[in-house]
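> what follows is a predicted protein model with its sequence.
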Amino acid sequence: MNPELLRDIGLFVAVVNEKSFTRAAKHLGMPTSTVSRRISGLEKQIGTQLLHRTTRRVDVTDAGAAYYARCAQLVEEAQLAHEQLSELITKPRGTLRLSCTPDFAATFLAEILMEFAEQYPEVNFELDLSNRKVDIATEHFDAAIRIGRLDDSNLISVRIGVLPLALYAAPAYLKSSPPLRSPAELALHSCIRLHANENGSTWIFEQVEKLKSDKAALVKVDGRFVANNMSMLRQLTLLGAGIGIIDKTIAMELVTQEKLVQVLPSWQLQPVEIHLLAPSRLMPARLRVFANFLKNRFQNKFSAN
C-alpha cells in the first residue's frame, strides 16, 4: 500500500474518532488545514464524499461509515505493529488508562501500581475508579479490571487471578446467635449480601475435604443489609451486623486480632475470578507488560492456579 494513502486513512480515522478536524489535528500534532487538505485529497482519490463538514460539526456519510468500518482496524493494527517492533516492547511508555471499582483499587491495586511504576518509570497512569461499566473502546480506555462473572461481549479477557472467599462474623454476633454447624443453618442467621438479586442471595459451598462429599451445597440466605461494596460489607461484619463473605487475605489480620471469626471453616465458597478486559488482542506494550505484571502479583498473593 502507498505510504501516503495509509497515512491519509489514519487521518480520516482520527477525524471520525474525534468527530472534529481541530481535535484530530491537535491529537496528531499537525495543522488543521493539513488534515482537511489530506482528507479532501483522499475523497478525490476514492471518488466519493466521506465526511459532511459544517462550521459546528463533522458527520460521516454512509460511504464514510462503511469505509471507516474497514479502515479503523487496519489503522489500529498498523500502529500497534509498529509499536511492537520498536523499543517499546522492552521499554513501555505512555499513559495507561485503566477502569476499576474504587473498593478493589484501594484494597489491592494501589501497592501493585506503585511497584509497576517504579519498575517502568516512563509509564503514567490515569485511573477511573467507579462502579459503572465503562465502554472501553469508545471512551478510549486501555483496559478495565472486573471482578466476578463477566457479561458476554467482544472484549478480550485475561484471567489474572482469583479472590479466595470465606464466611466471617464478629465474636459478639456469634455469641448472641444460634449455633452454626452446617451451611443449611445459615437460614437462621442474618447474612450480609453484596447484591439483593438471586445471585447475591444464593451462596454455593463445597466441603474442603472433598472425600466427604462431592456435592455442592446451595443455600438461600437473607438479612437486613445489602451492600455492593466490600469495604462496607466488611465494616458491617466487624460491627456485628451479621455473617459476611470476605476475602481471606484481608480477613486474616482481623482474625489474628480477634475482631473476626471464620464461620464454617470446613466449607469453602467458590472463589471469584479477576479479569483484565481489553478492546483488542493487539495490546500496546504498556498494557501487555502491565497485564503480565498483574497476573504474576495476583497469583502470588492469592495463590491462584
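Structure's in. What do you need? Bear in mind the structure is a predicted one, so any value in this text is a computation, not a measurement. Numbering: from 1, shown residues only.
> contacts, neighbours, all on C-alpha from now
OK.
> all helices for the stretch 151-300 of the chain, in order.
171-175, 198-201, 230-238, 248-256, 285-302 (DSSP state H, counting those that start in this stretch).
> next, the buried residues of the second one.
The neighbour-count criterion (16 or more other CA atoms under 10 Å) identifies Gly200, Ser201 as the buried residues of helix 198-201.
> cool, the first one as well?
For helix 171-175, a neighbour-count test (16+ other CA under 10 Å) marks Pro171, Ala172, Tyr173, Leu174 as buried.
> the fourth one now?
Along helix 248-256, the positions that meet the burial threshold by neighbour count (16+ other CA under 10 Å) are Lys248, Ala251, Leu254, Val255.
> got it, and the last one?
Judged by neighbour count (16+ other CA under 10 Å), helix 285-302 contains these buried residues: Ala285, Arg286, Leu287, Val289, Phe290, Ala291, Phe293, Leu294, Lys295, Arg297, Phe298.
> go on, stretch 83-90?
Glu83, Gln84.
> before we move on, what SS does the residue most central in space within the chain have?
Closest to where the C-alpha atoms of the chain average out (CA atoms, centre = their mean) is Ile145, at 1.7 Å. For Ile145, the assignment made with DSSP: H, G, I helix; E, B strand; the rest coil gives strand.
> got another one to weigh against that:
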Amino acid sequence: MALFLDDMALFVEVVKANSFRRAADVIGMPNSTLSRRIAILEQSIGLRLLHRTTRKVELTEAGQLYYERSRRIVEEARIAHEELGDMVAQPSGVLRVSLPVDFATTYIAPLLPEFSEKYPGITFDLDLTPRNVDLVGEPFDLAIRMGAPDAAGLITRVIARVSPRLYASPVYLDKHGEPGTPMDLARHHCLAMSTQSTWTLHKAGESIDVRASSGYRTNSVAMIRKLAALNMGIAFLPEKVVADDLAAGRLRRVLGEWVGAVSPVYAVTETRLLPAKTQRFIEFVKERLRDME
C-alpha cells in the first residue's frame, strides 16, 4: 500500500510538470526510474493513464479522473505530515485568501499586524473580490464569504456574526426629519446594496420588512457608508463599518431599538484537513471577531 501511494504521488508530480524529465528533476529521481514506476502503476490499475510523446505527456480520460482523485489524496497526506511537524515548529508559507474588499479592509486588516507578529513565517496573498472563487481549480487556501456558498463539497466554518443597524448623517436628518418607526423609512432615501431590496428589522420579538428604495444602489459597503456620511440617505450597516463616522459625528444611529438579522461570516475551504497556516489564521480571526457585534 505504501508503494502504491508513493507511485500515486509520482503520477501527480508528472502531471503537474507535464513532463517526465521535469518531474524527475523536481523529485530527484532518474527519469528512467520515474517512467518505470508510472508504468507499474498503470499495470496495477489496468488502464493507461498517460499518452507519452517526446515533448510532453497528456492525460487519458481515465488519467484525468485518476489525477483529480489522486491530487486531493496526495495533498491531504502532505498536510497530515505538516500538521505533525507543526507540533514542534511554527507554521509557515504563503496563505492565499479570497475575501470581500469591504470586510477585508474593515475587519481583517486591523488584525494582520498582531497575526504577523505571532506567526512571522506566514505571508499573505490576498485577493479582494466579491466573486466566488473556485477553491478546487484555483490556488486558494481559504475564502471568506458573507453567505454560505452554493457549491457542493466545500467546508464552511462560521468565524463571525454581524448585524446591521440604521445610520444617517445629522445634516440629512435635519433636512428630511428623523423616522420614528420603520414604516417611516418608506419616505426616506435608503442606501441599499444591489442585492438587498428589502430591509428586515427586529425589536423584542417583533419583525418588519421595509422596502429600501433610493436613487443609489451599489455592491460596495464602503460606497454606502460614504454616501451616508455625505448626507445622501440612511444606511443599513454593521456598527464596526461606520465606527469612525460615529465617533466623528458624521453619522448617528436611527431607530435605535431596531436591528437587522444576524448574518454569519464563513471561512470556506476545499477540505477539512487544513495546513497549519490556514488553521491558525481561521482560529485567530474567529477568536478576535467573536465579540465583534
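Arrived safely, thanks for sending. Only a predicted model underlies this, so the values are computations on that prediction, with no experimental measurement involved.
> what's the TM-score here?
The pair, once superposed, lands on a TM-score of 0.89 when counted by TM-score structural alignment, normalised by the length of structure 2; 292 aligned residues with a CA RMSD of 2.5 Å.
> nearest to Arg93 of structure 1 among the buried residues of helix 285-302 of structure 1?
Closest approach between the buried residues of helix 285-302 of structure 1 and Arg93 of structure 1, by CA to CA: Arg286, at 6.1 Å.
> that closest one matches what in structure 2?
Taking TM-score structural alignment, the alignment pairs Arg286 of structure 1 with Lys277 from structure 2.
> how close does that match sit to Pro164 of structure 2?
According to CA to CA, to the nearest Å, Lys277 of structure 2 and Pro164 of structure 2 sit 31 Å apart.
> counterpart of Arg250 of structure 2 in structure 1?
Arg250 of structure 2 maps onto Lys259 of structure 1 when the alignment is built from TM-score structural alignment.
> right, I mislabeled it, should have said Pro100 of structure 2
Superposed on structure 1 with TM-score structural alignment, Pro100 of structure 2 falls opposite Thr101.
> how far away is that match from Phe125 of structure 1?
Going from Thr101 of structure 1 to Phe125 of structure 1 by CA to CA gives 15 Å.
> compare these two (neighbour count), which wins?
Just comparing Thr101 of structure 1 and Phe125: by other CA atoms under 10 Å the higher neighbour count belongs to Thr101, 19 against 12.
> look up how far Ile274 of structure 1 lies from that one.
Distance, Thr101 of structure 1 to Ile274 of structure 1, by CA to CA: 12 Å.
> shared neighbours of the two, which are they?
Contact criterion CA atoms under 8 Å, 6 or more residues apart in numbering; residues shared by Thr101 of structure 1 and Ile274: Ile145, Arg146.
> tell me which residues in the helix ranked longest in structure 2 are buried?
Of all segments of type helix in structure 2, defined using DSSP state H, the longest is helix 61-85. Residues Gly63, Tyr66, Tyr67, Ser70, Arg71, Val74, Glu76, Ile79, Ala80, Glu82, Glu83 are the ones in helix 61-85 of structure 2 that count as buried (16+ other CA under 10 Å).
> next: stretch 252-269 of structure 1.
By neighbour count on 16+ other CA under 10 Å, the buried set for stretch 252-269 of structure 1 is Leu254, Val255, Lys259, Leu260, Val261, Gln262, Val263, Leu264, Trp267, Gln268, Leu269.
> enumerate every residue touching the nearest residue to the fourth one once chain neighbours are set aside.
In this structure, Leu260 of structure 1 finds its nearest non-sequential neighbour in Ala170, 4.7 Å apart by CA to CA, 6 or more residues apart in numbering. Contacts were defined as CA under 8 Å, 6+ apart; by that measure Ala170 of structure 1 touches Thr237, Leu238, Leu239, Gly240, Gly242, Ile243, Lys259, Leu260, Val261.
> map the second one across to structure 2 for me.
Mapped onto structure 2 by TM-score structural alignment, Leu238 of structure 1 lines up with Ala229.
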